[in-house]
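S.K.: Sequence first, then the predicted structure:
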Amino acid sequence: MADFDFMIVLPAFLAGLLVLATHIPLGAQVLRRGIVFIDLAIAQIAALGVIVAGAAGLDPAGWTVQVAAGVAAVLGALLLTWTEKRWPDVQEAQIGVLFVLAATAGLLLVAHNPHGGEHLQDLLAGQILWVSFAQLAMPALGALVILALLTLFGERLGRLGFYLLFALAVTASVQLVGVYLVFASLIVPSLAVRHYPDARKLVFAYLVGVGGYGAGLVLSVVLDLPSGALIVWCLAVLAMLVYAAGPRRPGAPA
């Protein structure tokens, strides 16, 4: 640890902060709406857009791939808006079905690609440790837009506005950190503080997120373990500690 250079993980840590900036307030709304798996579904659909773009021969580092991921995520958001309006009582089940369809469609599309398995692994677990400063400009701009819209409109976004904003957030983050970290960043910090007073919820949720990303990145370098998977575990452990140390809920066992 004495020779550890924090500059190695700084771009990855900043990428994590950008993801947390939007996903934590969105995660609070997801828990309130009771649609926990929407993030997995939209993230998987955005990843499917990336796979489709790759199958079409588009430059994986080009802006067209971003557009493909964004279009896929928006179409998924529009579909979920329609299903929630038509069959609201089974919306969570519909989200799960959509996730499975998107995941298996990705498997089919890369079935004959010799590097398909590696590509899928990157989209799921992410390659956050290899993020560069240059990759952070567009996600930073997107995060500012999303936070501004959340601040200005909040609950007035409505069903369609929420899903579209969600699609924008996931499109920006899934290629930075992968599907697993996108889901963990959305749900785990908000889940840890759900019994905290409203005035303290966001503060402690962000502390869980920042601590999880920081500890996971450092440990992944020191222990030479996959960064994305280790960050997920660090987020989960910190969330359990914060939940246990929080205020006792009325009626909870001593």
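M.R.: Sure, I can see it. Residues are numbered from 1 along each chain as shown.
S.K.: only C-alpha atoms for contact and neighbour calcs from this point on.
M.R.: Will do.
S.K.: what's the longest helix seen in the chain packed up against?
M.R.: Using DSSP state H, we find that the single longest helix of the chain is helix 198-223. Using 3 or more C-alpha pairs under 8 Å, 6 or more residues apart in numbering; DSSP states H and E as the contact definition, the elements that helix 198-223 packs against are helix 10-33, helix 179-192, helix 227-245.
S.K.: quick one, it and helix 179-192 angle?
M.R.: 140 degrees (axes from the mean of the first three to the mean of the last three C-alpha atoms, to 10 degrees).
S.K.: Tell me which residues of helix 198-223 come out buried.
M.R.: 201-202, 204-221 (16 or more other C-alpha atoms under 10 Å).
S.K.: Stretch 221-235 too?
M.R.: Val221, Pro226, Ser227, Gly228, Ala229, Leu230, Ile231, Val232, Trp233, Cys234, Leu235.
S.K.: Over to stretch 113-132?
M.R.: Neighbour-count burial for stretch 113-132, counted by 16+ other C-alpha under 10 Å, picks out Gly116, His119, Leu120, Asp122, Leu123, Leu124, Ala125, Gly126, Gln127, Ile128, Leu129, Val131.
S.K.: One more: stretch 16-32?
M.R.: 16-31.
S.K.: ok now that stretch, how far from the chain's centre?
M.R.: For stretch 16-32, the separation from the chain centroid amounts to 8 Å (computed by C-alpha atoms, centre = their mean, to the nearest Å).
S.K.: ok, second structure coming up, stack it against the first:
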Amino acid sequence: MIELLPILIPALVAGLLVVLTHVPLGHQVLRRGIIFIDLAIAQVAALGIVIAHQLHLVDLFHGVEYLISVAFAMAAGLLLAALEKRIRHQLEAVIGCFYVLAATAGLLVLSHDPHGGELLKQTLSGSILWATWDVLLWHGVIVALVLALLWFKSNLLNGVWFYPIFALAITSAVDLVGVYLVFASLIMVPLATHQLANHKARLWIGYGLSVAAYAAGLLVSAWWDLPSGATLVWCLAMMALLFTWVRSRQTKKLV
């Protein structure tokens, strides 16, 4: 296990970067009632990655894949922001349509690529174990920018600016951990802690549970040679369930 530390430590840092933005954004998503927006935006970002590969744009210069992914996610975010005022009650259904259209578009684009299945798997399950320090540094800058907006311009989240900010955070996370883990990181633990009345407690408990789940998941996947993305999703789910069970027990004792 010690020999795996050079791989596991950067992977844990990647998870930490995702958690830093996803826990507060997850509570915002739950408050707005647009649960599947992360899946939709993440899938659109993944479609940008797929198209960049198919058009061989990744050969142009380092980072072009990420820029195209951001462009796709931002376009989807801005479109949803424009639609929010017009079809507020149907917005969740439209978000679902975004997801399924982006997912099937990826399948169509890769339909004649013999290596398409591997690329599709990577965008969904991620490659967190292959995170490198130079990549983490770049994503750290993105996370710092999003966190600065969350902390110092938190009122932006109450309006249409929520969507481009959300798209920026989601695109960075998809590049690091994949679509499945993006959804799990954004929803599972925040869903378990959302009913806590104290905002700071809700936030810090969410951070603690998420980081613990990432650490446990990486250790389990390394120990039993399991797919890291899928293992981490289940660890996040188990951590959220454990917290819910402990809190329900404490509530019964107080009654």
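M.R.: Perfect, I can see it now. Computed from a prediction, not measured in an experiment: that's the story for all the values here.
S.K.: ok, back up a step: mind checking which of the helices and strands packed on helix 198-223 of structure 1 is nearest Leu98 of structure 1?
M.R.: helix 179-192 (14.7 Å; C-alpha to C-alpha).
S.K.: By how much does that closest one deviate from structure 2 on average?
M.R.: By mean C-alpha distance after the TM-score superposition for structure 1, the fitted helix 179-192 of structure 1 averages 0.7 Å away from its aligned residues in structure 2.
S.K.: if I pick the nearest residue to Ala230 of structure 2 once chain neighbours are set aside, what's in contact with it?
M.R.: Among residues not flanking Ala230 of structure 2 along the chain, Ser125 sits closest, at 6.8 Å (C-alpha to C-alpha, 6 or more residues apart in numbering). Listed by C-alpha atoms under 8 Å, 6 or more residues apart in numbering, the contact set of Ser125 of structure 2 reads Val177, Gly178, Val179, Tyr180, Leu181, Gly229, Ala230.
S.K.: Which one of those is nearest to Glu84 of structure 2?
M.R.: Nearest member of those to Glu84 of structure 2, counting by C-alpha to C-alpha, is Val179, at 23.4 Å.
S.K.: what residue of structure 1 takes the place of that closest one?
M.R.: Mapped onto structure 1 by TM-score structural alignment, Val179 of structure 2 lines up with Val179.
S.K.: re the thing from before, need the helices and strands packed on helix 198-223 of structure 1 in a markdown table with distance to Leu75 of structure 1, can you?
M.R.: A markdown table is the format used below for these (distance: least, C-alpha to C-alpha, whole Å):
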| stretch | distance to Leu75 of structure 1 |
| --- | --- |
| helix 10-33 | 19 |
| helix 179-192 | 18 |
| helix 227-245 | 27 |
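S.K.: out of those, which comes closest to Ala93 of structure 1?
M.R.: Nearest to Ala93 of structure 1, of all these, is helix 10-33, at 14.1 Å by C-alpha to C-alpha.
S.K.: What lies in contact with that closest one?
M.R.: Outside helix 10-33 of structure 1, the residues that touch it by C-alpha under 8 Å, 6+ apart are 36, 38, 128-133, 136, 139-140, 143, 146-147, 166, 169, 173, 176-177, 182, 185-187, 189-191, 202, 205-206, 209-210, 213-214, 217.
S.K.: Distance from the chain centre to stretch 105-125 of structure 2, please.
M.R.: Distance, centroid of stretch 105-125 of structure 2 to centroid of chain: 19 Å (C-alpha atoms, centre = their mean).
S.K.: oh, I was asking about stretch 101-117 of structure 1
M.R.: In terms of C-alpha atoms, centre = their mean, the centre of stretch 101-117 of structure 1 is set 21 Å apart from its chain centre.
S.K.: Count the neighbours of Ala148 of structure 1 for me.
M.R.: 12 (other C-alpha atoms under 10 Å).
S.K.: does Ile61 of structure 2 count as helix, strand or coil?
M.R.: I think there's a mix-up here, since residue 61 of structure 2 is Phe and not Ile. coil (DSSP: H, G, I helix; E, B strand; the rest coil).
S.K.: Compute the distance between it and Ala73 of structure 2, please.
M.R.: 20 Å (C-alpha to C-alpha, to the nearest Å).
S.K.: Equivalent analysis for His89 of structure 2, please.
M.R.: Using C-alpha to C-alpha, His89 of structure 2 is found at 22 Å from Ala73 of structure 2.
S.K.: more neighbours, these two?
M.R.: Comparing His89 of structure 2 with Ala73 by other C-alpha under 10 Å, the one with more neighbours is Ala73, at 29 against 10.
S.K.: Please say which position in structure 1 the more buried one maps to.
M.R.: Matched by TM-score structural alignment, Ala73 of structure 2 corresponds to Ala73 in structure 1.
S.K.: where does its match land in three-state SS?
M.R.: Under the three-state scheme (three-state DSSP), Ala73 of structure 1 adopts helix.
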